[in-house]
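[1] here is my input; please provide its structure:
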Amino acid sequence: MSLPPIERTTIGDGISIPRMISGLWQLVDDKNVDLDAAAHAMKLLADLGLDCFDMADHYGDAELVVGRFRATSSQHMLAFTKWCPPENGIKSFEAAEQAVDLALRRMGQEQITLMQYHIWDYSDDTYWHNLAHLRTMQQQGKIKHIGVTNIDAAHLELLIDTGFEITTNQVPCSVLDQRLVRGRLASVCEKHKVGVLAYGTLLGGFLSEKWLGQPEPEDIDALNGSLRKYLRFIRVAGGWEPFQGLLRALSTIAHAHNVSIPAVATRYVLDIPTVSTVIVGCRLTSDSSRYAERNLEVFSFRLTEDDHALIQKAQQALLDIPGDCGDEYRRPPYLTAAGDLSHHINIVQNDELREAIATGRRIEYSIGSPWEPIAGYCRAVRTGNHVCISGTTANSPSSLSLPVLGRHSARSQTVAILDIISRALKALGGTLSDVVRTRIIVRNEADCKEVSQAHGWVFQCEGVRPSNTLFVASLIGSEYLVEIEAEARLGSAGVLRLSS
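    Got it, this is the predicted structure:
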């Protein structure tokens, strides 16, 4: 049987990639990878036209398989990788260079085509340092393009407004998870020509004939990591019954086109204008090319208007996945395999802070600004459960030659400022959800709407609405468009909203 031609697209400065990439995250759990056999499986996929592979520094031996492929084959192949360091305060260029050089050695390459960076915590300024280091190595020729993973619209826009050239954003997207298009992310990617690399398209395998008409798994812990993760997505989206309704709609369409449910689900995502490609999991075994041939049926048909209408009708029974793309790694509900962040982030307890709080001491938090000792102030002060945060601007991290964060965008400066405020609150034992009051100073009245929208989005994510004052006034430093100060009361149990 002849295979349909594989659709291709371009990213960056004209790099041609197939609209289906082989994702190698499943190699994480494989401790005994036969590098020669895996490289041979990679060659068979490349021979089919699936010549692009996605991996990361923590995907087991994935980068080593690329190195073996390079050493044993002249076949064209592209390898995208990721650097996902713990944001542990290590911000040196040497640490970043070691990570990139290790990837280059493992893959047997002189240049990384696409290095993707993952940010665990927007309030931790480590990522600004690391992205600046990656940009330096891009200028040196070690990296061709820089991408990001699981970045929401506001922070993607912030990075771009600050001056970073971001080629791609790898985010989850499926017929069930519509955050990409229901929020601002798709429009931000389209505006700035950022290619979307979509994963989670088949919900870890739930979007298949295997689960059609079947009962919901009773023991989530008996499932593999991917199924545990995406069962949490299904439950947050309304539960098993609405999901079965979606499966039935996909099955009807699949029968009409004589293809599989996975093909229909994948075709749906590929039809989203901002999606460059989908990433499909692959273990690089002797069966990989056989599974790939089955996956290629997605390129053999097109969804009709009636097909899209049927899918949309089934989607009406679903609830929206909360937040923006990537929020599952940063705030509740944690839609991860573990149901929390224990597999990703080590939370360090500050015993000194806990003791100071218990004994009622005044706690002052400084960020090392040279102005703090001169003017006699600090970023934030905690007394009891009350925290006051000084007027904050979008200063770039010290020691970096970056312009003001967000540069000429008041919206992005607001996002950066609230990240800095969040960092101060975390250092003092609180979060943005503890904020009871904000005061916003805007240089230009024309920016008030965008500043208000950014402020509203941040606190909507936190589930609170602080009291607020916004006014127009001069600010010291022509580059600063916004300044915000905040007050927080720690320890409230939930929110009661009253209306007049």
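[2] only C-alpha atoms for contact and neighbour calcs from this point on.
    OK.
[3] contact partners for residue 487?
    Contact partners of residue 487, counting by Cα atoms under 8 Å, 6 or more residues apart in numbering, are 386-389, 435-438.
[4] quick check: chain neighbours aside, which residue is closest to residue 467?
    residue 437 (4.6 Å; Cα to Cα, 6 or more residues apart in numbering).
[5] how far does the host helix or strand of the one you found sit from its chain's centre?
    Secondary structure assignment for residue 437, by DSSP states H and E: strand 435-442. In this view, strand 435-442 has its centroid 28 Å away from the chain centroid, taken as Cα atoms, centre = their mean, to the nearest Å.
[6] to compare against the first, here's the next sequence to fold:
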Amino acid sequence: MANQHIPTVTLNNGITMPQIGFGVFQVPDDQATAAVTTALEVGYRSIDTAAIYDNEQGVGRAIAESGLPRNELFITTKLWNADQGYDSTLEAFDQSLHKLGLEYLDLYLVHWPTPRRDLYLETWRAFEKLHSDGRVRAIGISNFEPAHIDRLVASGNIPPAVNQVELHPALQNRATVAANRRHEVVTEAWSPLAHGEILEDPLLADLAAKHDRSPAQVVLRWHLQQGRVIIPKSVTPSRIAENFDIFGFQLSDVELAAIDTLERDGRTGPHPTELN
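    Have a look, this model is predicted:
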């Protein structure tokens, strides 16, 4: 499976990004090394972490021990809310890079807009400097809603390449996806499986049986065919492998549309856009 061709998306600065990556949210540092090692062995080449996850060192160990060429990997981390601001962003970036043991990042994201603090425009100036200095290949945002995206694009010199948001069949974030598309920002889905809460849905069970796949594989395939980047997370080796094995089948337009109808009111996870 490690030789499986991974589809890519082209970001608005011309950089290509694997369409499927491995997420490590809520994976303790001492478990992150084993989980990322397994993911790399399975065939993942994109790893997504964040400063607040407190596992950048564990991720970095797995990268170093893998022996894989750096240019074959796509590494993302995120700036935490408390570190927003120009100088503090540059300092936080240095800390993350040191913990990861890397010389550059492929993608750096502003983790939340935190509009109460209203520092994300100043923070973005620091992101633009990191990009122009060649220390990160692409810069982006996470959990930004349409008004935040519009304001950032209007004031900045470099548009964000990616917006990573909660997105799954039960919460499709249509307004944000539309704003991303308007600004040529790639949509990346965190919690693409809704923490597993949607996988018992009868429609997904029927589609899984039809394609001889798991409900999780059906949902991940739904994301891919709609052009999104996904970062499924697991610490279970069999599920890490299963989540990657989504290239040998195709959902029809009718099946994709049926999954689209699963959206329901309410979020399945936290959405602290107002976090300080």
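[7] if we can go back for a sec, residue range for the strand holding residue 437 of the first structure in the second structure?
    For strand 435-442 of the first structure, there is no aligned range in the second structure, judged by TM-score structural alignment.
[8] for that strand, packing partners?
    Using 3 or more Cα pairs under 8 Å, 6 or more residues apart in numbering; DSSP states H and E, the elements in contact with strand 435-442 of the first structure are strand 467-472, strand 482-489.
[9] can you put these in TSV and add distance to residue 249 of the first structure?
    Listed next are those as TSV, based on distance: least, Cα to Cα, whole Å:
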stretch	distance to residue 249 of the first structure
strand 467-472	46
strand 482-489	48
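[10] figure out which of the ones you listed is closest to residue 98 of the first structure.
    strand 482-489 (37.2 Å; Cα to Cα).
[11] give me the range in the second structure that the closest one lines up against.
    Under TM-score structural alignment, there is no match for strand 482-489 of the first structure anywhere in the second structure.
[12] tell me the counterpart of residue 73 of the second structure in the first structure.
    Taking TM-score structural alignment for the superposition, residue 73 of the second structure sits opposite residue 77 in the first structure.
[13] quick one, strands of the stretch 151-276 of the second structure?
    Per DSSP state E, counting those that start in this stretch, the stretch 151-276 of the second structure carries strands over the ranges 162-166, 186-190, 229-230.
[14] most tightly surrounded among those strands?
    Comparing those by mean neighbour count (mean count of other Cα atoms under 10 Å), strand 229-230 ranks first with a mean of 26.
[15] so what does residue 170 of the first structure match up with in the second structure?
    In the second structure, the residue paired with residue 170 of the first structure is residue 164, using TM-score structural alignment.
[16] tell me if I'm right that that match and residue 145 touch.
    No - in this structure, residue 164 of the second structure is not within contact of residue 145 by Cα atoms under 8 Å, at 10.4 Å.
[17] all helices of the second structure, in order?
    Secondary structure of the second structure (DSSP state H): helices located at 29-42, 56-66, 86-100, 120-132, 146-155, 174-182, 202-211, 215-225, 237-244, 253-260.
[18] deepest of these, which one?
    Comparing the helices of the second structure on average neighbours per residue, with mean count of other Cα under 10 Å, the densest one is helix 215-225 at a mean of 23.
[19] what about the match of residue 73 of the second structure, how many neighbours?
    Neighbour count for residue 77 of the first structure, taken as other Cα atoms under 10 Å: 20.
[20] what's the spacing between it and residue 70 of the first structure?
    Between residue 77 of the first structure and residue 70 of the first structure the distance, using Cα to Cα, to the nearest Å, works out to 9 Å.
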